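*Asks:* this one's sequence-less:
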């Protein structure tokens, strides 16, 4: 089978196509023929070496496809079932081994590309709005990268709860997409974001900021919060944030700062099924639209990373084997 392999950390050019044997499932695994493979910004962190991973490795953790073979102890899935996953290392490949504990059934009516995009980013949006800062009706929140995969889904989930959403974007086209997702106010990164947020909120600031951008937006995020507001820093697309003296949180209004991660929000099967079930049910009903902004052939993974890091993409992007 074909797979993408990283032999040394670096730029997108280190993503190379290789031929490797089709793996064999263990007793508690399923072998899935991939129909679509999710690309997420965290994939670039591993590729660049920002997050260490033993070399060589096949990137990717998310995708969707059809079960091709089951392990001897598997009883919950059968050959031919449609499944998706968000925690199967080595997903940039034509066949992927998925632990049964990580696989989720894909409902009828959810296309493969949306299924491959909905879990990691959708569950991230779900835990941010339901657990990290559980926004309430009439709250106002700020979502950075409002036209990205997480940003678009987070905006929709927040608006469905009656939350007013302010977003930031980099282009007019992205501003339009963010507004279509329900953002009440769309700001540009070159605006004075904190000043505009204060203006929009009558000087109060927002109840929460959901920041996956990091270095470029961190100061504006802190300055946009109201007293006892929450900054959820869930990514670092522009680089890691600088060191912070906790006393600053006091002076800025007894602020809360947290750095959540997906693994701590799907700690058992019940929590995974709750979050994934909510996301897929919303997609199937049409109340949550998963925008797949671009499809790339598997061998074009390097171009996909290039486009993602240069902010040329909107919504989610996928590889098609």
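*Replies:* Arrived safely, thanks for sending. These figures come from a predicted structure and were not determined experimentally. Numbering: from 1, shown residues only.

*Asks:* use CA for all of it now, contacts and neighbours both
*Replies:* Fine.

*Asks:* Just the strands from the stretch 101-250 of the chain, written as ranges.
*Replies:* 103-105, 140-143, 164-169, 185-188, 206-211, 225-233 (DSSP state E, counting those that start in this stretch).

*Asks:* can you list these in JSON lines and add mean neighbour count and distance to residue 8?
*Replies:* JSON lines is the format used below for those (neighbours: other C-alpha atoms under 10 Å; distance: least, C-alpha to C-alpha, whole Å):
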{"stretch": "strand 103-105", "mean neighbour count": "21", "distance to residue 8": "29"}
{"stretch": "strand 140-143", "mean neighbour count": "26", "distance to residue 8": "34"}
{"stretch": "strand 164-169", "mean neighbour count": "25", "distance to residue 8": "32"}
{"stretch": "strand 185-188", "mean neighbour count": "20", "distance to residue 8": "36"}
{"stretch": "strand 206-211", "mean neighbour count": "26", "distance to residue 8": "29"}
{"stretch": "strand 225-233", "mean neighbour count": "22", "distance to residue 8": "28"}
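
*Asks:* got another, please set it beside the one above:
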């Protein structure tokens, strides 16, 4: 009998329940995947806590990798035994799952399932942020919060390949070392540090061109103060809590800022963009831009994995192994 981890009610990790499950038969246009790795992300926590509600009971997890175990009718591009990865659709915290065939991306033999499972959502997020939300390039200066986390490391490595200057923020000296080792040009340490003053000092009072804020809470307002006139701020998360209302006057006309709230889940619903971006992610994995999984947990320990991620005890990416 296979296992799944089910969310029974909105709340803490105690609302996650391990249960038995039986593999389902794929409908037309679907695949059944047997997972070899499942990514753990903050969006899983947002789903659990009800910030982004799902119909209950629900199986969390929006990325994974494994082997095609069964193929539904009308699927011509995949066969039993194919190795695939995917991202952008809940239902991953289970030994097997059904998946729309168009979501699957064939995985080359030189990329492990665990690496892909912990990389695809972050890779797609980085691709969205660096090519669509604000196309960066030589001369761009970025501010990246949580520079030692899985997404922060990926963004930093990718941005450096594109000849950008990266200013990263981290919560500790140990995490500063990680951010620097992954290419950050400057690191701001400590949650209580005046990041506006530090960014001003590092940019000769100009401000950064682009800031990516996955922290939320009051940090977003501080982030707005770090960006030059006509610069862009991307708000992509709220680890520190709900984002207070931002009056339009804080964006302009004096500052003339653009505030974006991009969603990788929305990005992955665009099939053409998804296909193109997943190939870019595979290339980035091969080039070492996207780090391999930093922490492994058994599938039945999904609650502990979420707890560790939420408490900031981890660096890099997390993966569940069935």
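*Replies:* Cool, got the structure. Note that the coordinates shown come from a computational prediction; the quantities given were computed from them, not determined experimentally.

*Asks:* Any idea which of the strands of the stretch 101-250 of structure 1 gets closest to residue 111 of structure 1?
*Replies:* For the strands of the stretch 101-250 of structure 1, proximity to residue 111 of structure 1 was assessed by C-alpha to C-alpha; strand 103-105 is nearest, at 12.4 Å.

*Asks:* what's the closest one aligned against in structure 2?
*Replies:* Using TM-score structural alignment, strand 103-105 of structure 1 lines up with residues 104-106 of structure 2.

*Asks:* Could you pull up the residues touching the counterpart of residue 261 of structure 1 in structure 2?
*Replies:* Using TM-score structural alignment, the partner of residue 261 of structure 1 in structure 2 is residue 263. Contacts for residue 263 of structure 2 (C-alpha atoms under 8 Å, 6 or more residues apart in numbering) come out as residue 236.

*Asks:* again, only this time at 10 Å
*Replies:* By C-alpha atoms under 10 Å, 6 or more residues apart in numbering, the residues touching residue 263 of structure 2 are 125, 128, 129, 234, 235, 236, 237.

*Asks:* Between which two of those is the distance greatest?
*Replies:* 128 and 237 (14.4 Å).

*Asks:* Mean per-residue distance, the biggest strand by length in structure 2 versus structure 1.
*Replies:* The longest strand of structure 2 (DSSP state E) is strand 30-40. For strand 30-40 of structure 2, the mean distance to aligned residues of structure 1 following superposition is 0.5 Å (mean C-alpha distance after the TM-score superposition for structure 1).

*Asks:* Who are the packing partners of that strand?
*Replies:* Counting contacts by 3 or more C-alpha pairs under 10 Å, 6 or more residues apart in numbering; DSSP states H and E, strand 30-40 of structure 2 packs against strand 63-71, strand 83-87, strand 96-100, helix 113-117, helix 120-127, strand 293-298, helix 302-310, strand 317-321.

*Asks:* out of these, nearest to residue 13 of structure 2?
*Replies:* helix 302-310 (5.3 Å).

*Asks:* so what's the residue positioned nearest the centre of structure 2 up against?
*Replies:* With distances taken as C-alpha atoms, centre = their mean, the residue of structure 2 nearest its centroid is residue 122 (3.5 Å). Residues in contact with residue 122 of structure 2, defined by C-alpha under 10 Å, 6+ apart, are 39, 41, 63, 87, 128, 150-155, 264, 281, 290-291, 317.

*Asks:* same check, this time on residue 257 of structure 1
*Replies:* 208, 209, 222, 229, 230, 231, 232, 233, 246, 249.

*Asks:* Distance-wise, check it relative to residue 244 of structure 1.
*Replies:* 10 Å (C-alpha to C-alpha, to the nearest Å).

*Asks:* what does residue 185 of structure 1 give?
*Replies:* 29 Å.

*Asks:* Find the nearest non-adjacent residue to the equivalent of residue 281 of structure 2 over in structure 1, please.
*Replies:* In structure 1, the residue paired with residue 281 of structure 2 is residue 279, using TM-score structural alignment. Distances taken as C-alpha to C-alpha, 6 or more residues apart in numbering put residue 122 closest to residue 279 of structure 1, at 6.1 Å, once the chain neighbours are dropped.

*Asks:* And for residue 137 of structure 2?
*Replies:* For residue 137 of structure 2, the closest residue by C-alpha to C-alpha, 6+ apart turns out to be residue 162, at 5.2 Å.

*Asks:* and the aligned residue in structure 1 for residue 239 of structure 2, what is it in contact with?
*Replies:* Mapped onto structure 1 by TM-score structural alignment, residue 239 of structure 2 lines up with residue 237. Residues near residue 237 of structure 1 by C-alpha under 10 Å, 6+ apart: 41-42, 44-45, 145, 211-216, 308-309, 311.
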